[in-house]
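> give me a model of this one.
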Amino acid sequence: MKNPSLPKIDLHIHTNYSDGLPTMAEVAKAARLKRLALAGVADHYGYAKGRMKPWRLRAYLAEAEAEGLLKGVEVDIFEDGHVDLAASERRLFDYVIGGVHEVAGVAFWGDPSPIPDPKGFVETVRVAVIEAIESGLIDIVAHLTWLPEDIRSEVNSLITPDWVDSVVKAAASKGVAIEVSGAWLVPDEWVVKRCLKEGVKLSMGSDAHRVEDVGNLSYPLSLFKRLGVKLEDLFIPRPLAPEA
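Got it, this is the predicted structure:
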């Protein structure tokens, strides 16, 4: 379902600079073909496995600029709330996405390891995300409410209204956006409603790792249409070009 009143803005696209398959040129071409109003690359960055290393950063930024793509980045939020980005690097990007990808040695994707204390686990996630928001280093929180395999089916009982409200209020106080993911179909509608109530901006992202997934925004666009989301509710890091 399309929402004709909102532009398609995909700020979460991975390339072969980290763990994605497409080149920058392929992403740019796909963005044009799919008529995205804005497209931004957001490759994983840092020293962990599958991350773009700092010595490739200059080439990454230059190529994104040459291809007309926004220069974003996705950094890890560690379980202690530390963000894997130096303050001096923050200014190099049009926006910074922060995401939790592992807690207590359990990865959030492809890892069926048992989690003996689910409530303690999600509390660690909550505190880490809030500390990352308060660091001033990130603009967007990615895949909020996504959980590892062992406890994913328990999300409705583990991610409580109080859990969400504390994160949303922190985001509101710091002007940090919450991503609505076309890949992972999170967060749920009730979470997005809380974001809107608190004035938290919403970001759209496909989290594409393949060229065919660039611009996969069906979930956020259909949700936004249902909720009456307006242009001013969106996180837009660069002014949109006037419509022809």
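> from here on, contacts and neighbour counts on C-alpha atoms
Will do.
> for V83, list the residues it contacts.
Counting by C-alpha atoms under 8 Å, 6 or more residues apart in numbering, V83 makes contact with 75-77, 98, 132, 135, 137.
> and this one, please, so the two structures can be compared:
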Amino acid sequence: MKVAIVSNPRHRAGDMIEYLLLRAVHTFNKFVPADLLIVEGELGEPEEGFLKDLFLSVERRRLPLAPLWLVRQEGAALPEAPEQVDVNGVPESPAALVERIRLAAGGLPDFCRAPFEAVLADVGADGSIRAERVPMAVEKLPGVTDFHVHTRMAYCCENMDIPKALRMAELSNIETVAFIEHSGQLYFDVDDYWAGRYVWKTRGKADGCPAVCRMPGYEETIREGRRSGAFLNGFELDVDRNGDIILDEPDRRFAQVRLGAYHHMAEKYDAHIASRQFLFCTEALLKYGVHILAHPFRIFPWSGMAKPKELYEPVAELLRRCGVAAEVNFHQNDPEPEFFEICLKKGVKIALGSDSHNLYEVGFFLPHFRFLAELGVTGRLDEVLYRFPEQAR
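All right, here's what the predicted structure looks like:
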């Protein structure tokens, strides 16, 4: 049985601990799966609304593993902990389980200090306990950039705020952030975008989607954000079924960083046609001049289809020829090791993107670095990671 413990969060106003706690919840639900997650010790100074985003995210994502709270503090409305939990078929009080793990691990790290470590304990049926520390911030390395962070203008935004996102990047040991936005969401209303009608119909035409103009709001969001620090900005560019990029030419001036993404498939019912359409639209994005291909094959499982492995080689070759990086992205996505191995053999650079729609995601590169370790490139990140042209000077 695997038990994760977050000890002594000790929140203080404005310290972002609530989002690091939320990061831990997602980590032990998906990336380092646990059977039980316990938050214990000193909670700190709960503000009004403290942990609101945590509870909303657990509910929104329908996470099966919610925290068990062994903290009691005035002003903190938390669920009551059960008197006992099942530990390998034996009932035990959560407090006693925590103490057993604390003793076996030689103590529990305070979660309120970098690198914001939790403990994951493998509790055996024979009473044995093996514990490891799981940090919520990666090791600080020069030049590491999160190239895929959304803003409040995204229809899919949960709680994004540029000043807070910059602070989360700093706490996560991320040197640079690129704030980007879905171009289609700046030109189409929410219903037309999510229904994928923008792929089929021409904006502003009598028989097409009505025109909307959210670009000024995005530009103002970026201007306001610059008061809080330096960052890159640009677009996650959508493409229609004709291979036309959803970005008006006058707005290209604001496209400092350009990610290319295929979000809505026009043909979902024939795998062969779907693959041809994907390749056609991907090539259109690359030839347009994107820097990074975002979540390359995610559209297939999102459309109820298997990822077409026969396209790994041709897409990697297109990336090589066009000088475009491939993005490692874990946002509702599982990157394909085989595809990225082909990219690395061809010299295609790897870009890291959190695809943040929630503040806890900004700079959350624990899964990315584990993926890079599995690819065997941890020792040569300077060689394989993508650097934006201005960073490479």
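> TM-score for this pair?
TM-score for the superposed chains, counting by TM-score structural alignment, normalised by the length of structure 1: 0.81, backed by 225 aligned residues with a C-alpha RMSD of 2.4 Å.
> follow-up on the earlier one: any chance of the contacts of V83 of structure 1 in CSV, plus secondary structure and distance to T23 of structure 1?
Listed next are the contacts of V83 of structure 1 as CSV, based on DSSP: H, G, I helix; E, B strand; the rest coil; distance: C-alpha to C-alpha, whole Å:
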residue, secondary structure, distance to T23 of structure 1
V75, strand, 20
D76, strand, 22
I77, strand, 26
G98, strand, 22
A132, helix, 30
S135, coil, 32
L137, coil, 27
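> what about the helices in structure 1?
Ranges of helices in structure 1, per DSSP state H, are 24-33, 57-66, 87-90, 118-134, 155-158, 161-174, 189-198, 218-227.
> nearest residue to the middle of structure 2?
What sits nearest the mean C-alpha location of structure 2, by C-alpha atoms, centre = their mean, is S354, with 3.3 Å.
> residues near the counterpart of L234 of structure 1 in structure 2, how many?
Structural alignment (TM-score structural alignment) places L234 of structure 1 against L385 in structure 2. Number of residues near L385 of structure 2 (other C-alpha atoms under 10 Å) recorded here: 20.
> returning to what we had before: ok, and the contacts of V83 of structure 1 in structure 2?
Conservation of the contacts of V83 of structure 1 in structure 2, assessed by both residues aligned by TM-score structural alignment, their matches' C-alpha atoms under 8 Å: retained contacts are 75-77, 132, 135.
> now, which of these sits nearest L202 of structure 1?
A132 (17.4 Å; C-alpha to C-alpha).
> burial of the counterpart of that closest one in structure 2, as a residue count?
Correspondence of A132 of structure 1 to structure 2, assessed by TM-score structural alignment: L285. By other C-alpha under 10 Å, 25 other residues sit near L285 of structure 2.
> L375 of structure 2 versus the closest residue to L285 of structure 2 other than its chain neighbours, what's the distance?
Leaving aside its sequence neighbours, L285 of structure 2 sits nearest to G260 (C-alpha to C-alpha, 6 or more residues apart in numbering; 5.8 Å). Per C-alpha to C-alpha, to the nearest Å, G260 of structure 2 is found 24 Å from L375 of structure 2.
> so which of the two has more stuff around it?
G260 (29 against 14).
> now do the same contact list for the aligned partner of the more buried one in structure 1.
Aligned by TM-score structural alignment, G260 of structure 2 pairs with G98 of structure 1. Listed by C-alpha under 8 Å, 6+ apart, the contact partners of G98 of structure 1 are 74-77, 83, 132, 138-142.
> try Q277 of structure 2
Residues in contact with Q277 of structure 2 (C-alpha under 8 Å, 6+ apart) are 241, 265-267.
> one more: D233 of structure 1?
Neighbouring residues of D233 of structure 1 by C-alpha under 8 Å, 6+ apart: 196, 199-202.
> biggest separation within those residues, which pair?
Spatial extent of these (C-alpha to C-alpha) is set by the pair G199 and L202 at 9.3 Å.
> on that earlier part again, can I get the contacts of G98 of structure 1 in a markdown table with distance to F121 of structure 1?
Formatted as a markdown table, those follow (distance: C-alpha to C-alpha, whole Å):
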| residue | distance to F121 of structure 1 |
| --- | --- |
| E74 | 22 |
| V75 | 20 |
| D76 | 17 |
| I77 | 14 |
| V83 | 18 |
| A132 | 17 |
| I138 | 22 |
| D139 | 24 |
| I140 | 22 |
| V141 | 18 |
| A142 | 18 |
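> nearest to G68 of structure 1 among the residues you listed?
Proximity of the contacts of G98 of structure 1 to G68 of structure 1 (C-alpha to C-alpha) peaks at E74, which lies at 18.6 Å.
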